[in-house]
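S.K.: have a look; sequence and predicted model below, questions after that.
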Amino acid sequence: MNQTRRPVERVVTSGTFSLDGGTWDVDNNVWIVGDENEVVVIDAAHDTDAIARVIGDRRVAAIICTHAHDDHVNQAPALSDRFGGAPILLNPAEAPLWRMTHPRRGPDRELIGGETLTVGGIDLRALATPGHSPGSMCLYAPELEIVFTGDTLFHGGPGATGRSYSSFDEIISSIRDTLLPLPGETLVHTGHGPATTIGGEAPHLGEWLARGR
């Protein structure tokens, strides 16, 4: 018999992130969202076995990539293969970054801002938040009062924009116009590090602007 599961589970995996000729050690938050029967995986990073252990015998409805930096997608194909060809979802603007890691296999379906995915009775609204990368996406679960922000918004500010395919102006616009209007109590589950809330980050927009310029 399947055990009762929390609607959101986190797996922290460790590996590297490489871009623009540099490589850095990173710990990633992998998010598993659903119920005791089916889940989606948000950002399959570094360790397929660790992710699979938490999934257990549940059906994987989709593997959702918030963006295509290698540390967020490096295990997506392997996890798909392990769970019956679960579809990999990615915004098409991420194609150049995706091909750096997986040149011979593409995602299975486009992830477009405005669409809603439902898993285990939980709605996940896809929010287009370009800036950290051209097709960065966040996923908002209104019933859970949670937004999964990938590398767009962290505890303490926006994600990095000093590398290829990134834009400081775009990430600020995405945060200001798409994320900060969410209810202040919304919990922000990030791609790395600790959680925060929309209300906790909103007062600092002016500081980020001054720092970024």
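M.R.: That came through fine.

S.K.: all contacts plus neighbour counts: C-alpha atoms, from now on.
M.R.: OK.

S.K.: neighbours around Glu143, how many?
M.R.: By other Cα atoms under 10 Å, 10 other residues sit near Glu143.

S.K.: right, and Leu89 touches Leu111 too?
M.R.: Yes - Leu89 lies in contact with Leu111 (Cα atoms under 8 Å); the separation is 5.4 Å.

S.K.: neighbour count: the two, which is higher?
M.R.: For Leu89 versus Leu111, neighbours defined as other Cα under 10 Å are more numerous around Leu111 (24 against 21).

S.K.: ranges for the strands of the chain?
M.R.: Ranges of strands within the chain are 8-19, 22-34, 38-42, 59-64, 88-90, 109-110, 116-119, 122-128, 137-141, 146-150, 153-154, 157-158, 187-190, 196-197, based on DSSP state E.

S.K.: for comparison:
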Amino acid sequence: MTAKVQNVVTSGVFQLDGGSWDVDNNVWLIGDDREVFVIDAAHDAAAIAEAVGDRKVRAIICTHAHNDHVNAAPELAERTGAPILLHPDDRVLWDLTHPDQRPDAELEDGQILTIAGTDLSVLHTPGHAPGAVCLYSRELGTVFTGDTLFHGGPGATGRSYSDHPTIVKSIKEKLFALPDDTVVNTGHGESTTIGAEKANV
């Protein structure tokens, strides 16, 4: 049996560079009836924990460290005992939100994370944030892109620690190498496919 994908939408505030914006975030659970990964613990640890139920959370994986993707991570980690995983290049952003707590382990490009017999490959895709990563499952035909790629094109690059040419390079080299029918599960909004976004980048 392969893992299943579950979506929880949480709401809160994204803050950076002195600005704040109300946002809805996609939190993704990947696993089976016994164990799950949580991708991007956003805003509401209680709601995420309720969706997890009595399953074991093996890891809380951060696609990047903007506050709206990590603000509930420490509380969820405390509730579940799960480690928080983050690419080291995003510590500069993590420390803005959680200056007194470090992530538990580092993500690296090419790393394989396995849950419920299903592999997720870590793809380092800087641009929206320096340590942004996507998580690709060939078996599920799905890539979890955080804020790197959306329905409609690349993530925003107008704020600190982001760069437009870098995100375009990441998308073209890492994501567009995936099959066109790969489902893109994003950090905000609706899902899309790799093929559909090739015209938008």
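M.R.: Looks like it came in fine. Please read these numbers as outputs of a predicted model, since none were measured by experiment.

S.K.: as CSV, the strands of the first structure with distance to Arg176 of the first structure would be great.
M.R.: Formatted as CSV, these follow (distance: least, Cα to Cα, whole Å):
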stretch, distance to Arg176 of the first structure
strand 8-19, 26
strand 22-34, 24
strand 38-42, 23
strand 59-64, 23
strand 88-90, 23
strand 109-110, 25
strand 116-119, 21
strand 122-128, 12
strand 137-141, 14
strand 146-150, 13
strand 153-154, 11
strand 157-158, 10
strand 187-190, 15
strand 196-197, 14
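
S.K.: so how far is Ser170 of the second structure from the aligned residue in the second structure for Val11 of the first structure?
M.R.: Under the alignment (TM-score structural alignment), Val11 of the first structure pairs with Val8 in the second structure. The gap separating Val8 of the second structure from Ser170 of the second structure is 27 Å, by Cα to Cα, to the nearest Å.

S.K.: those two: which is more packed in?
M.R.: Using other Cα under 10 Å as the criterion, Val8 of the second structure and Ser170 rank with Ser170 on top: 23 against 15.

S.K.: which non-adjacent residue is nearest the counterpart of Gln111 of the second structure in the first structure?
M.R.: Under the alignment (TM-score structural alignment), Gln111 of the second structure pairs with Glu115 in the first structure. Once flanking residues are discounted, Glu115 of the first structure sits nearest to Ala126: 5.5 Å by Cα to Cα, 6 or more residues apart in numbering.

S.K.: residue in the second structure paired with that neighbour?
M.R.: Residue pairing (TM-score structural alignment): Ala126 of the first structure is matched to Val122 of the second structure.

S.K.: now swap in Ala61 of the first structure and tell me
M.R.: Match for Ala61 of the first structure (TM-score structural alignment): Arg58.

S.K.: would you check that that match makes contact with Glu35?
M.R.: Yes - between Arg58 of the second structure and Glu35 a contact is recorded at 6.6 Å, counting by Cα under 8 Å.

S.K.: mutual contacts of the two, please.
M.R.: Common contacts of Arg58 of the second structure and Glu35, defined by Cα atoms under 8 Å, 6 or more residues apart in numbering, comprise Ile115.

S.K.: list the contacts for the closest residue to Ile115 of the second structure other than its chain neighbours?
M.R.: In space, and not counting its chain neighbours, Ile115 of the second structure is closest to Gly31: 5.9 Å by Cα to Cα, 6+ apart. Contacts for Gly31 of the second structure (Cα under 8 Å, 6+ apart) come out as Ala3, Lys4, Val5, Phe37, Ile115, Ala116.

S.K.: cool, and Thr66 of the first structure?
M.R.: By Cα under 8 Å, 6+ apart, the contact set of Thr66 of the first structure is Ile42, Asp43, His72, Leu90, Ser136, Met137, Cys138, Thr149, Gly150, Asp151.
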